[in-house]
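Trainee: generate a structure from the sequence data that follows.
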Amino acid sequence: MTVRVMLVSPAMNAALREARFDGDGPLDRAGEQRARAAAGTTPTAGRYASGPSERCLRTAEALGLAVRHEPDLADWDLGRWRGLRLDEVAGREPEAVAEWLGDPVAAPHGGESLRDLTTRVGGWLAAQADAEGSVLAVAGPSVVRAAVVHGLALPTAAFWRLDVAPLSLTELSGRSGRWNVRLGQQLTARDS
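Mentor: Okay, here's the model as predicted:
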């Protein structure tokens, strides 16, 4: 059975603009305006979901989507680094940051390792493969990247080489164990 999983990355907010870990919080004005302008441009799906973060939920709302909250689509848990900027953490804990970036099982922040994130998101993706039709989910960039890594059976380190822009659509189609990926379609306002 083939399923289509469409992942929309949330709109911009202040924490993301500042490159803070766990960029949750309300959308900034520009992010909300872009999401509202893109309402109606998302593909139709049989099911709609969202990560539980405020950023994901507000993006879904601005896009006009009625979503079900999915705990497995939560952003990467970065423990005590939450809310801090990478440059702040690197200045205080350079060895910990190097370990985190170089070892997929390291979690010096006390949260989830990269491997744990990829396993969690991979479990959600596999569960979608058991369902018919399609699902569209608003999920943070770390979740989208982890889904691509898992879906294509890439080395975990490939996670660091993937960029996910705000309000972009990534599609995985296929079934558990055999996925095809279409990356980075930008959601934009329809021409009037």
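
Trainee: alpha carbons only for contacts and neighbour counts from here, please
Mentor: Will do.

Trainee: can you classify the residue lying closest to residue 2 once chain neighbours are set aside as helix, strand or coil?
Mentor: In space, residue 2 comes closest to residue 174 once its chain neighbours are excluded; the distance is 4.7 Å by CA to CA, 6 or more residues apart in numbering. Three-state assignment for residue 174 (DSSP: H, G, I helix; E, B strand; the rest coil): strand.

Trainee: one more to put side by side:
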Amino acid sequence: MTSRVTLISPATSRSLREARFDDGSPLDTRGAALAKAAAGTLPAADRVVASPTVRCRETASALGLAALDQTELGALDMGRWRGRTLEEVSTWEPEAVSRWLSAPAIAPPGGESVLALCERVAIWLDAASGVTGRTLAVVEPEIVRAVVVTVLRAPSAAFWRLDVPPLTAAHISGRSGRWNLRLGEALGTRRADTED
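Mentor: Modelled structure (predicted):
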């Protein structure tokens, strides 16, 4: 039994453009338009899920997808840093930021660590490997990073070395917990010869 998961990163929002830890802002006009233009270009799916954030739900809607919120795919909990930029929290709490960026087991004050996020995503991936068919998941960039780290069995510190552009797809396929990975497809560029 082969499972296929296509992870779609959200369109741009004000917080994404400003490199701000998610503050619940909606998609910006350009991001919504680009997502709408990509509607209909995604592969058919047996299941459609989304991170329960505003920008992921709005991206799914703009793509014409009726996605169910998947709490296990929720954004990294940034605690009291939510809504702030990295520059702001680096000014206010430089030692805490330094510890957070250098040790994946360290969480932002009141938040969740990268290690905990990767563990949460690994549990979701394990369940997904037992489901036949394709799942489309509109998820926050940090979820895509955690999936890549988990699938490649990379050290959790590799999380910080992965860039996930808006409205791109990462595809994983496999069975029994063994996944193959294809990254970086811009939505709307899918060709017939790349169908899996």
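
Trainee: can you give me the TM-score here?
Mentor: The TM-score (TM-score structural alignment, normalised by the length of the first structure) is 0.95; 190 aligned residues with a CA RMSD of 1.3 Å.

Trainee: which position in the second structure aligns with the residue nearest to residue 2 of the first structure?
Mentor: Aligned counterpart of residue 174 of the first structure in the second structure: residue 174 (TM-score structural alignment).

Trainee: could you pull out the helices in the second structure for me?
Mentor: With DSSP state H, the ranges of helices along the second structure come out as 14-17, 29-38, 54-62, 86-92, 94-102, 114-128, 141-151.

Trainee: what's the mean gap between the fifth one and the aligned bit of the first structure?
Mentor: If you overlay the two and look at helix 94-102 of the second structure, the average distance to its match in the first structure is 0.7 Å (mean CA distance after the TM-score superposition for the first structure).

Trainee: list the buried residues in that helix.
Mentor: For helix 94-102 of the second structure, the neighbour count (16 or more other CA atoms under 10 Å) marks 97, 100, 101 as buried.

Trainee: what residues does stretch 109-128 of the second structure touch?
Mentor: Residues from elsewhere that reach stretch 109-128 of the second structure (CA atoms under 8 Å, 6 or more residues apart in numbering): 3, 5, 72-73, 76-81, 96, 100, 104-107, 143, 146-147, 149-150, 156, 159, 177.

Trainee: now with 6 Å?
Mentor: With CA atoms under 6 Å, 6 or more residues apart in numbering as the test, stretch 109-128 of the second structure has contacts from 77, 78, 79, 104, 105, 106, 107, 146, 177.

Trainee: coming back round to it: now the helices of the second structure in a markdown table, with distance to residue 68 of the second structure?
Mentor: Formatted as a markdown table, the helices of the second structure follow (distance: least, CA to CA, whole Å):
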| stretch | distance to residue 68 of the second structure |
| --- | --- |
| helix 14-17 | 22 |
| helix 29-38 | 18 |
| helix 54-62 | 9 |
| helix 86-92 | 30 |
| helix 94-102 | 31 |
| helix 114-128 | 15 |
| helix 141-151 | 16 |
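
Trainee: residue 167 of the second structure is nearest to which of these?
Mentor: Residue 167 of the second structure lies closest to helix 29-38 among those, at 7.1 Å (CA to CA).

Trainee: how far off helix 54-62 does that closest one point, in degrees?
Mentor: Angle of helix 29-38 of the second structure versus helix 54-62, following axes from the mean of the first three to the mean of the last three CA atoms, to 10 degrees, is 40 degrees.

Trainee: mean per-residue distance, helix 29-38 of the second structure to the first structure?
Mentor: Looks like 0.4 Å for helix 29-38 of the second structure (mean CA distance after the TM-score superposition for the first structure).

Trainee: now do the residue nearest to residue 2 of the first structure: how many residues are near it, please.
Mentor: Neighbour count of residue 174 of the first structure, defined by other CA atoms under 10 Å: 16.

Trainee: measure it to residue 153 of the first structure for me?
Mentor: According to CA to CA, to the nearest Å, residue 174 of the first structure and residue 153 of the first structure sit 13 Å apart.

Trainee: same question for residue 98 of the first structure.
Mentor: Where residue 153 of the first structure is concerned, residue 98 of the first structure sits at a distance of 24 Å (CA to CA).

Trainee: repeat that for residue 50 of the first structure.
Mentor: Remark: distance between residue 50 of the first structure and residue 153 of the first structure (CA to CA) = 24 Å.

Trainee: higher neighbour count, the two?
Mentor: residue 50 (31 against 14).

Trainee: thought the more buried one was touching residue 136?
Mentor: No - in terms of CA atoms under 6 Å, residue 50 of the first structure does not count as a neighbour of residue 136; the distance is 8.4 Å.

Trainee: before I go, just wanted to say thanks for your time.
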